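Asks: sequence first, predicted model second:
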Amino acid sequence: MQFNFKEIFTVFMVLFAVIDIIGNIPIIIDLRKKVGHIHSEKASIISGVILILFLFLGKSILNLIGIDVNSFAVAGAFILFFIALEMILGITLYKQEEHTADTASIFPLAFPLIAGPGSLTTLLALRAEYRVENIIVAIILNVTLIFIVLKTSSRIERFLGQNGISIIRKVFGVVLLAIAVKLFTHNIKDLFL
């Protein structure tokens, strides 16, 4: 095993930007108001398990349906591009169904809000460039941060205020947009070789 702190930090930041747990605080608070209580531990653990399983099984699943990692990464770049546009422009391209069930900690919180199409696609793209052990460490760090944010979401919202959350969301949107462009240009070349 070769742990590389630069790789761990890069992967952590990419996943942090894609998952956008800070930007999702308003959604989490709204969900908490609707269902009463969110199980932070359950949501964090389930999302972590989904992310790690997809890291290992994602490529096999893609091979099974005849899609290579580069094609998936290019598709992922488009998803990241649109997520970034949502964050920067404050628009909603993805419409979420309303849930009032007790299972809100799993759906829609753990999946698709935390471990959604963007983060799963990103994981496969990251796997093509970074070592698996560094990605796992970055996932664990992100899940830990997600747990902390879920536990303290109302306090964070009061501290940052609407303007603070909006600024953070836009900054991470620009970072995500740059990541999407890099992902697209890196993988599109491999498709034509």
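Replies: Great, that's in hand.
Asks: rest of the way, CA atoms for contacts and neighbours
Replies: Fine.
Asks: longest helix in this structure, by residue count?
Replies: Criterion DSSP state H: the longest helix present in the chain is helix 153-191.
Asks: against which helices or strands is that helix packed?
Replies: helix 5-19, helix 25-35, helix 69-89 (3 or more C-alpha pairs under 8 Å, 6 or more residues apart in numbering; DSSP states H and E).
Asks: centre of the chain to it, how far?
Replies: Helix 153-191 sits 10 Å away from the centroid of its parent chain (C-alpha atoms, centre = their mean, to the nearest Å).
Asks: buried sites along that helix?
Replies: Judged by neighbour count using 16 or more other C-alpha atoms under 10 Å, the buried positions of helix 153-191 are 153, 156-157, 165-166, 168-170, 172-174, 176-177, 179-180, 183-184, 187.
Asks: for Thr122, what are its contacts?
Replies: Shown in contact with Thr122 (C-alpha atoms under 8 Å, 6 or more residues apart in numbering): Leu15, Val18, Ala73, Gly76, Ala77.
Asks: do that again at 10 Å, thanks
Replies: Residues counted as contacts of Thr122 (C-alpha atoms under 10 Å, 6 or more residues apart in numbering) are 11, 14-15, 18-19, 55, 72-73, 75-77, 79-80, 116, 179-180, 183.
Asks: second structure follows, compare the two:
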Amino acid sequence: MTLSFKDILSVTLILFSIIDIIGSVPIVIDLRRKMGHIQSEKATLVAGGIMILFLFFGEALLGLFGVDVASFAVAGAIILLLMGMEMILGIELFKSEPTESNTSAIIPIAFPLLAGAGTMTTIISLKSTYETANILVGIIVNLIIVYIVLKSCGWIQKKIGPGGLSILRKVFGIILLAIAIKLFKENLGL
């Protein structure tokens, strides 16, 4: 187990792009308006638990279905490609299911907003390129960022403004497209 600052930084930036907590600020603000208080600590811990469990047991789960990591990585690359297109073009390809329970927004924030299909796919895809320890540190760094953003999303909204949030989503969309192309190349042997 060797920790690499470069790999940790890469994993952190990739997960930051996928989790897109900055781009999710408008959603979090809307949930806060609808549901009142958001339990930032619980939402962060639940999302972290999902990510870490999938990091360690995701491959075993895939094995139950007879799917190898390279195939899952290519499938993940397709999802990342679509998510990047969604962010750049401002369209909605992935529909989120409404929830009826009022759990202080833990459910829609922790899953699927933070630890959704894109995040889990990315975590498995990252295992084909990076060591588990570096991915784990990247997850923890992102959870710290997520917690800070959840706690201060009102302040962020005032400082960045709608134009700034739009620019950030487009920039991270382009990064996701580049990551998707890289995953295609590495896992298809191009």
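Replies: Arrived safely. For clarity, every value in this text was computed on a predicted model and none was experimentally measured.
Asks: can you list the helices and strands packed on helix 153-191 of structure 1 in TSV and add distance to Val137 of structure 1 and mean neighbour count?
Replies: TSV is the format used below for those (distance: least, C-alpha to C-alpha, whole Å; neighbours: other C-alpha atoms under 10 Å):
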stretch	distance to Val137 of structure 1	mean neighbour count
helix 5-19	7	20
helix 25-35	24	16
helix 69-89	21	21
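Asks: go through those helices and name the closest to Ile139 of structure 1.
Replies: helix 5-19 (6.9 Å; C-alpha to C-alpha).
Asks: once aligned to structure 2, how far is that closest one on average?
Replies: Its aligned residues in structure 2 lie a mean 0.2 Å from helix 5-19 of structure 1 after superposition (mean C-alpha distance after the TM-score superposition for structure 1).
Asks: how close does Ile19 of structure 2 get to Ile148 of structure 2?
Replies: 14 Å (C-alpha to C-alpha, to the nearest Å).
Asks: what is in contact with these two at once?
Replies: Asn142.
Asks: and the longest helix of structure 1 with helix 5-19, angle?
Replies: 110 degrees (axes from the mean of the first three to the mean of the last three C-alpha atoms, to 10 degrees).
Asks: between helix 25-35 and the host helix or strand of Val137 of structure 1, find me the angle.
Replies: Using DSSP states H and E, Val137 of structure 1 sits within helix 132-151. On the basis of the same axes, to 10 degrees, helix 132-151 of structure 1 is oriented at 60 degrees to helix 25-35.
Asks: so where is helix 132-151 of structure 1 in structure 2?
Replies: Mapped onto structure 2 using TM-score structural alignment, helix 132-151 of structure 1 spans residues 132-151.
Asks: check the mean deviation of the matching stretch from structure 1.
Replies: Its aligned residues in structure 1 lie a mean 0.4 Å from stretch 132-151 of structure 2 after superposition (mean C-alpha distance after the TM-score superposition for structure 1).
Asks: check stretch 159-169 of structure 2 too.
Replies: Mean for stretch 159-169 of structure 2 is 0.3 Å (mean C-alpha distance after the TM-score superposition for structure 1).
Asks: ok, now which ones touch Leu51 of structure 1?
Replies: Contacts of Leu51 of structure 1 (C-alpha under 10 Å, 6+ apart): 45, 57-58, 114-116, 119-120, 123, 136, 139-140, 143.
Asks: sorry, that was for Ile8 of structure 1
Replies: Val14, Tyr130, Arg131, Val132, Glu133, Asn134, Ile135, Ile136, Val137, Ala138, Ile139, Leu141.
Asks: would you reformat these as TSV and include distance to Phe107 of structure 1?
Replies: Rendered in TSV, the data for these read as follows (distance: C-alpha to C-alpha, whole Å):
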residue	distance to Phe107 of structure 1
Val14	23
Tyr130	30
Arg131	30
Val132	27
Glu133	28
Asn134	28
Ile135	24
Ile136	23
Val137	25
Ala138	23
Ile139	19
Leu141	22
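Asks: circling back: which of the helices and strands packed on helix 153-191 of structure 1 sits closest to Pro108 of structure 1?
Replies: Among those, helix 25-35 sits nearest to Pro108 of structure 1 (C-alpha to C-alpha), with 9.1 Å.
Asks: just say helix, strand or coil for Glu98 of structure 1.
Replies: State at Glu98 of structure 1, reduced to three classes by DSSP: H, G, I helix; E, B strand; the rest coil: coil.
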